[in-house]
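Enquirer: quick check, what structure comes out for this input:
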Amino acid sequence: MKALCWHGVGDVRVDRVPDPAILDPKDIIIQITASGICGSDLHLYDGLTPTMEEGDIIGHEPMGIVVEVGGEVKKFKKGDRVVVPFVIACGCCFFCQKQLFSACDTTNPGADLQKAAMGQAGAGLFGYSGMMGRYPGGQAEFLRVPHADVGPIKIDSGLSDEQVLFLSDIFPTGYQAAENAGIEAGDTVAVWGCGPVGQFTIQCAWMFGAARVIAIDHVPERLEMARVHGRAEVLNFQEEDIHNRLIEMTGGRGPDRCIDAVGAEAHGTGSLDAVVDRAKQALKLSMDRPHALRQAIMACRKGGTLSIPGVYFGLLDKIPVGALVGKGLTVKSGQTHVQKYLGPLLEMIDGGKIDPSFVITHRIPLEAAPDAYEKFRKKEDGCIKVVIKPGMDTAQVPA
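Expert: Here you go, the predicted structure:
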């Protein structure tokens, strides 16, 4: 089959690789019909994610048609249409029983690597390095899905692939980010980052009762999407002092809930901390640029909540822990427990409460994925969200 493989920093290629096979009776094989390129995939592309190896198949936002079924699978049969969560969970361990699926104790063959880096290991993830289990990812023609009865959700309705695809990651991630923020009716919520996760976080903040949502970014197309689709007040950090504006907009108090949907590659515009972050990352002295996280801590009101869906990898410099403790902030973070949310969020889509396809700006065949990564990274051509459709006619791709 053809699959998108990592070959080094800034180097992903469509290679011919062996087709996946049933390795365990709990597995299914799906033929991919759609797969997203996630902002987290750019961390792989930029070389920030440790334990990647040349030839790793990437991608963790897949859906498709079941073509093979292991002997112990009960929920699915050939021909079923499914969305696959990026988290691989067993459903039986201590953490899965508590619906903490991304903390699954049994599905990560790279657990020792992750324990060395983080103290304890989480679940295996599709297409995301040796530390996360080195499971082949979903930017490919076919995918093996372990623990099938625990992971995928079957799509029985006539909803399009584009409407349900993001149940695999970014819609549940935005929802969990808003949930973790502890939003109460009447709150002002500030969201750093208007990429796809940020867009869904904005949507979900309203669901939890926010009275105001303020979105922060610098890419015009992202800000416009947040304003039009997200009904958010928008701030461009290249044009305004974000801290001062947030304090001013909230009558001197600061936002009640602050959400960092940026993560490891935050941009900054000349501030000393942002300059130092970039220099240290360039010199391989740090994997992360936590400028947005620092801003969120400093801006959040006393007794407020900080939610962190953005991905970080290592030790962060100059985090204002004094402000975090002194203001009594609550912090919640973590990989998304996707399986917990699949049913309820599918009901929202089916009921017409949200159409997640609004974030899609580019649709491409698998062969065009390397160019799409570069376009996405450089934020060219209004690129916010790319969906790969294996088998799509290359003639359908805009020049």
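Enquirer: C-alpha only now, for contacts and for neighbours.
Expert: Noted.
Enquirer: residue contacts, the residue nearest the centre of the chain?
Expert: With distances taken as C-alpha atoms, centre = their mean, residue 170 lies nearest the centre of the chain, 4.9 Å away. Going by C-alpha atoms under 8 Å, 6 or more residues apart in numbering, residue 170 touches 196, 197, 200.
Enquirer: could you rerun that using 10 Å?
Expert: Shown here is residue 170, whose contacts under the criterion C-alpha atoms under 10 Å, 6 or more residues apart in numbering are 36, 38-39, 61, 85-86, 176, 196-201, 309, 336, 338, 356.
Enquirer: what of residue 346?
Expert: The contact partners of residue 346, taken as C-alpha under 10 Å, 6+ apart, are 153, 154, 155, 159, 163, 164, 167, 352, 354.
Enquirer: thinking again about what came up before, counting only strands, which of the contacts of residue 170 make the cut?
Expert: Secondary structure of the contacts of residue 170 is defined by DSSP state E; positions in strands are residue 36.
Enquirer: to compare against the first, here's another:
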Amino acid sequence: MKAMTYRGPYKVRVEEKDRPRIEHPNDAIVRVQLAAICGSDLHLYHGLMPDTRVGHTFGHEFIGVVDEVGPSVQSIKVGDRVMVPFNIYCGSCYFCARGLYSNCHNVNPNATAVGGIYGYSHTCGGYDGGQAEFVRVPFADVGPSVIPEWMADEDALLCTDALSTGYFGAQLGDIVEGDTVVVFGAGPVGLFAAKSSWLMGAGRVIVIDHLDYRLAKARDFAHAETYNFGEYGDIVLEMKKTTDFLGADVAIDAVGAEADGNLFQHVTTAKFKLQGGSPVALNWAIDSVRKGGTISVVGAYGPMFSAVKFGDAMNKGLTIHTNQAPVKRQWPRLFSHIQNGYLKPSEIVTHRIPLEHIAEGYHTFSSKLDQIIKPIISVNAN
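Expert: Just a heads-up that it's a prediction; the model follows:
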């Protein structure tokens, strides 16, 4: 089969790889139709994620058609059109039993924190991802779901991570009616977090980024107020000014250790940009939220040696909620919102790229060229 493979930092290409096979009775093989490049894939692309091995296939957002199933699989069958959450999880361990699918204890030998993730290095289990013609799907009875007949392919694709993570970010904010919510980052997850904040009763939603075209999308898609932090000497001061010097009720960090920068860079001033790679956005969130407020962190962080203002968070009495999204737990409510017209996830898609041109897609996304927001990959479209 053809598959995207990692060859080193900033080097990916499409190569011939062995077609995956059934390795366990509960496996399925999915023939991929659509995949996506996620902002967190850029951490891998830039060589910033530990134990990303040459030959690894990325891609944790994908949908497709079931091509083969193991003898014990009962919930899906060959020919089913399925969407696959980015979490790989067993469904029966202590954590899965509590809905913490992203923290499954049985799918990753490195599972001191995160469970398994498709196409996200051996730190996350070493599973090949969906930027390929075929992908092995373990625990096929608990992960993939048949796509509802009424749901468009691109909408289903975005439910596998970006929409679910953004919605989860708003959930973690414990938003109550009338709250002011500030979202750091206007990438796909930030856009969905902003949009979802309205669904949870927010009275005001503010999005902060440094790219004007992404901020324009935040205004158009998420109906948010926007600030370009590059135009202000101190964005935290601006947030205080616009909230009667109290601060926002909720801050959502949809940036994480931004993939454009160096995860180990020590940032000592808020004048550094989000792409600095240290917890700049997280510290801005701590400073921007009011005393007694809530911070939600769904941006991806790797190893960091830069200081988080935890003392300030403690002294302000902040509540901090974090995690990788337990994707499938979000689907029933998201499906309802999509079917009722409150959400149209595919509105954020800007680029549609064939698998054979995926290297150009990564370059365009990494360099923020051509006003790119969300690129999707056509694999076996027929």
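Enquirer: got a TM-score for the pair?
Expert: Put the two chains on top of each other and the TM-score (TM-score structural alignment, normalised by the length of the second structure) is 0.95; 376 aligned residues with a C-alpha RMSD of 1.9 Å.
Enquirer: just the closest of the contacts of residue 346 of the first structure to residue 47 of the first structure, please.
Expert: Top of the list for closeness to residue 47 of the first structure, among the contacts of residue 346 of the first structure and by C-alpha to C-alpha, is residue 167 at 26.4 Å.
Enquirer: SS state for that closest one?
Expert: Per DSSP: H, G, I helix; E, B strand; the rest coil, the secondary structure class of residue 167 of the first structure is helix.
Enquirer: how far away is it from residue 280 of the first structure?
Expert: Using C-alpha to C-alpha, to the nearest Å, one gets 35 Å for the distance from residue 167 of the first structure to residue 280 of the first structure.
Enquirer: trace the residue nearest to the centre of the first structure over to the second structure, please.
Expert: Aligned against the second structure by TM-score structural alignment, residue 170 of the first structure finds its counterpart in residue 162.
Enquirer: residue 310 of the first structure now?
Expert: Correspondence of residue 310 of the first structure to the second structure, assessed by TM-score structural alignment: residue 299.
Enquirer: for residue 199 of the first structure, same thing?
Expert: Structural correspondence for residue 199 of the first structure with respect to the second structure (TM-score structural alignment): residue 191.
Enquirer: thought residue 225 was touching its match, still the case?
Expert: No: the pair residue 191 of the second structure and residue 225 does not pass the contact test of C-alpha atoms under 10 Å, sitting 11.9 Å apart.
Enquirer: which one of these two is surrounded by more residues?
Expert: Just comparing residue 191 of the second structure and residue 225: by other C-alpha atoms under 10 Å the higher neighbour count belongs to residue 191, 32 against 16.
Enquirer: in contact with the more buried one, which residues?
Expert: By C-alpha under 10 Å, 6+ apart, residue 191 of the second structure lies in contact with 162-163, 166-167, 183-185, 197, 207, 214-215, 217-219, 221-224, 254, 345, 348, 373.
Enquirer: go with 7 Å
Expert: With contacts defined as C-alpha atoms under 7 Å, 6 or more residues apart in numbering, residue 191 of the second structure is in contact with 218, 222.
Enquirer: for it, give its distance to residue 129 of the second structure.
Expert: For residue 191 of the second structure, the distance to residue 129 of the second structure under the criterion C-alpha to C-alpha works out to 24 Å.
Enquirer: what does residue 226 of the second structure give?
Expert: Counting by C-alpha to C-alpha, the gap between residue 226 of the second structure and residue 129 of the second structure amounts to 34 Å.
Enquirer: those two: who's more crowded?
Expert: The residue with more neighbours, out of residue 226 of the second structure and residue 129, is residue 129; 27 against 21, by other C-alpha under 10 Å.
Enquirer: helix, strand or coil for the closest residue to that one other than its chain neighbours?
Expert: In space, residue 129 of the second structure comes closest to residue 119 once its chain neighbours are excluded; the distance is 3.7 Å by C-alpha to C-alpha, 6 or more residues apart in numbering. Following three-state DSSP, we place residue 119 of the second structure in the coil state.
Enquirer: chain neighbours aside, what residue packs nearest to the corresponding residue of the first structure for residue 320 of the second structure?
Expert: Using TM-score structural alignment as the criterion, the counterpart of residue 320 of the second structure in the first structure is residue 331. Distances taken as C-alpha to C-alpha, 6+ apart place residue 306 nearest to residue 331 of the first structure, at 4.8 Å, with adjacent residues excluded.
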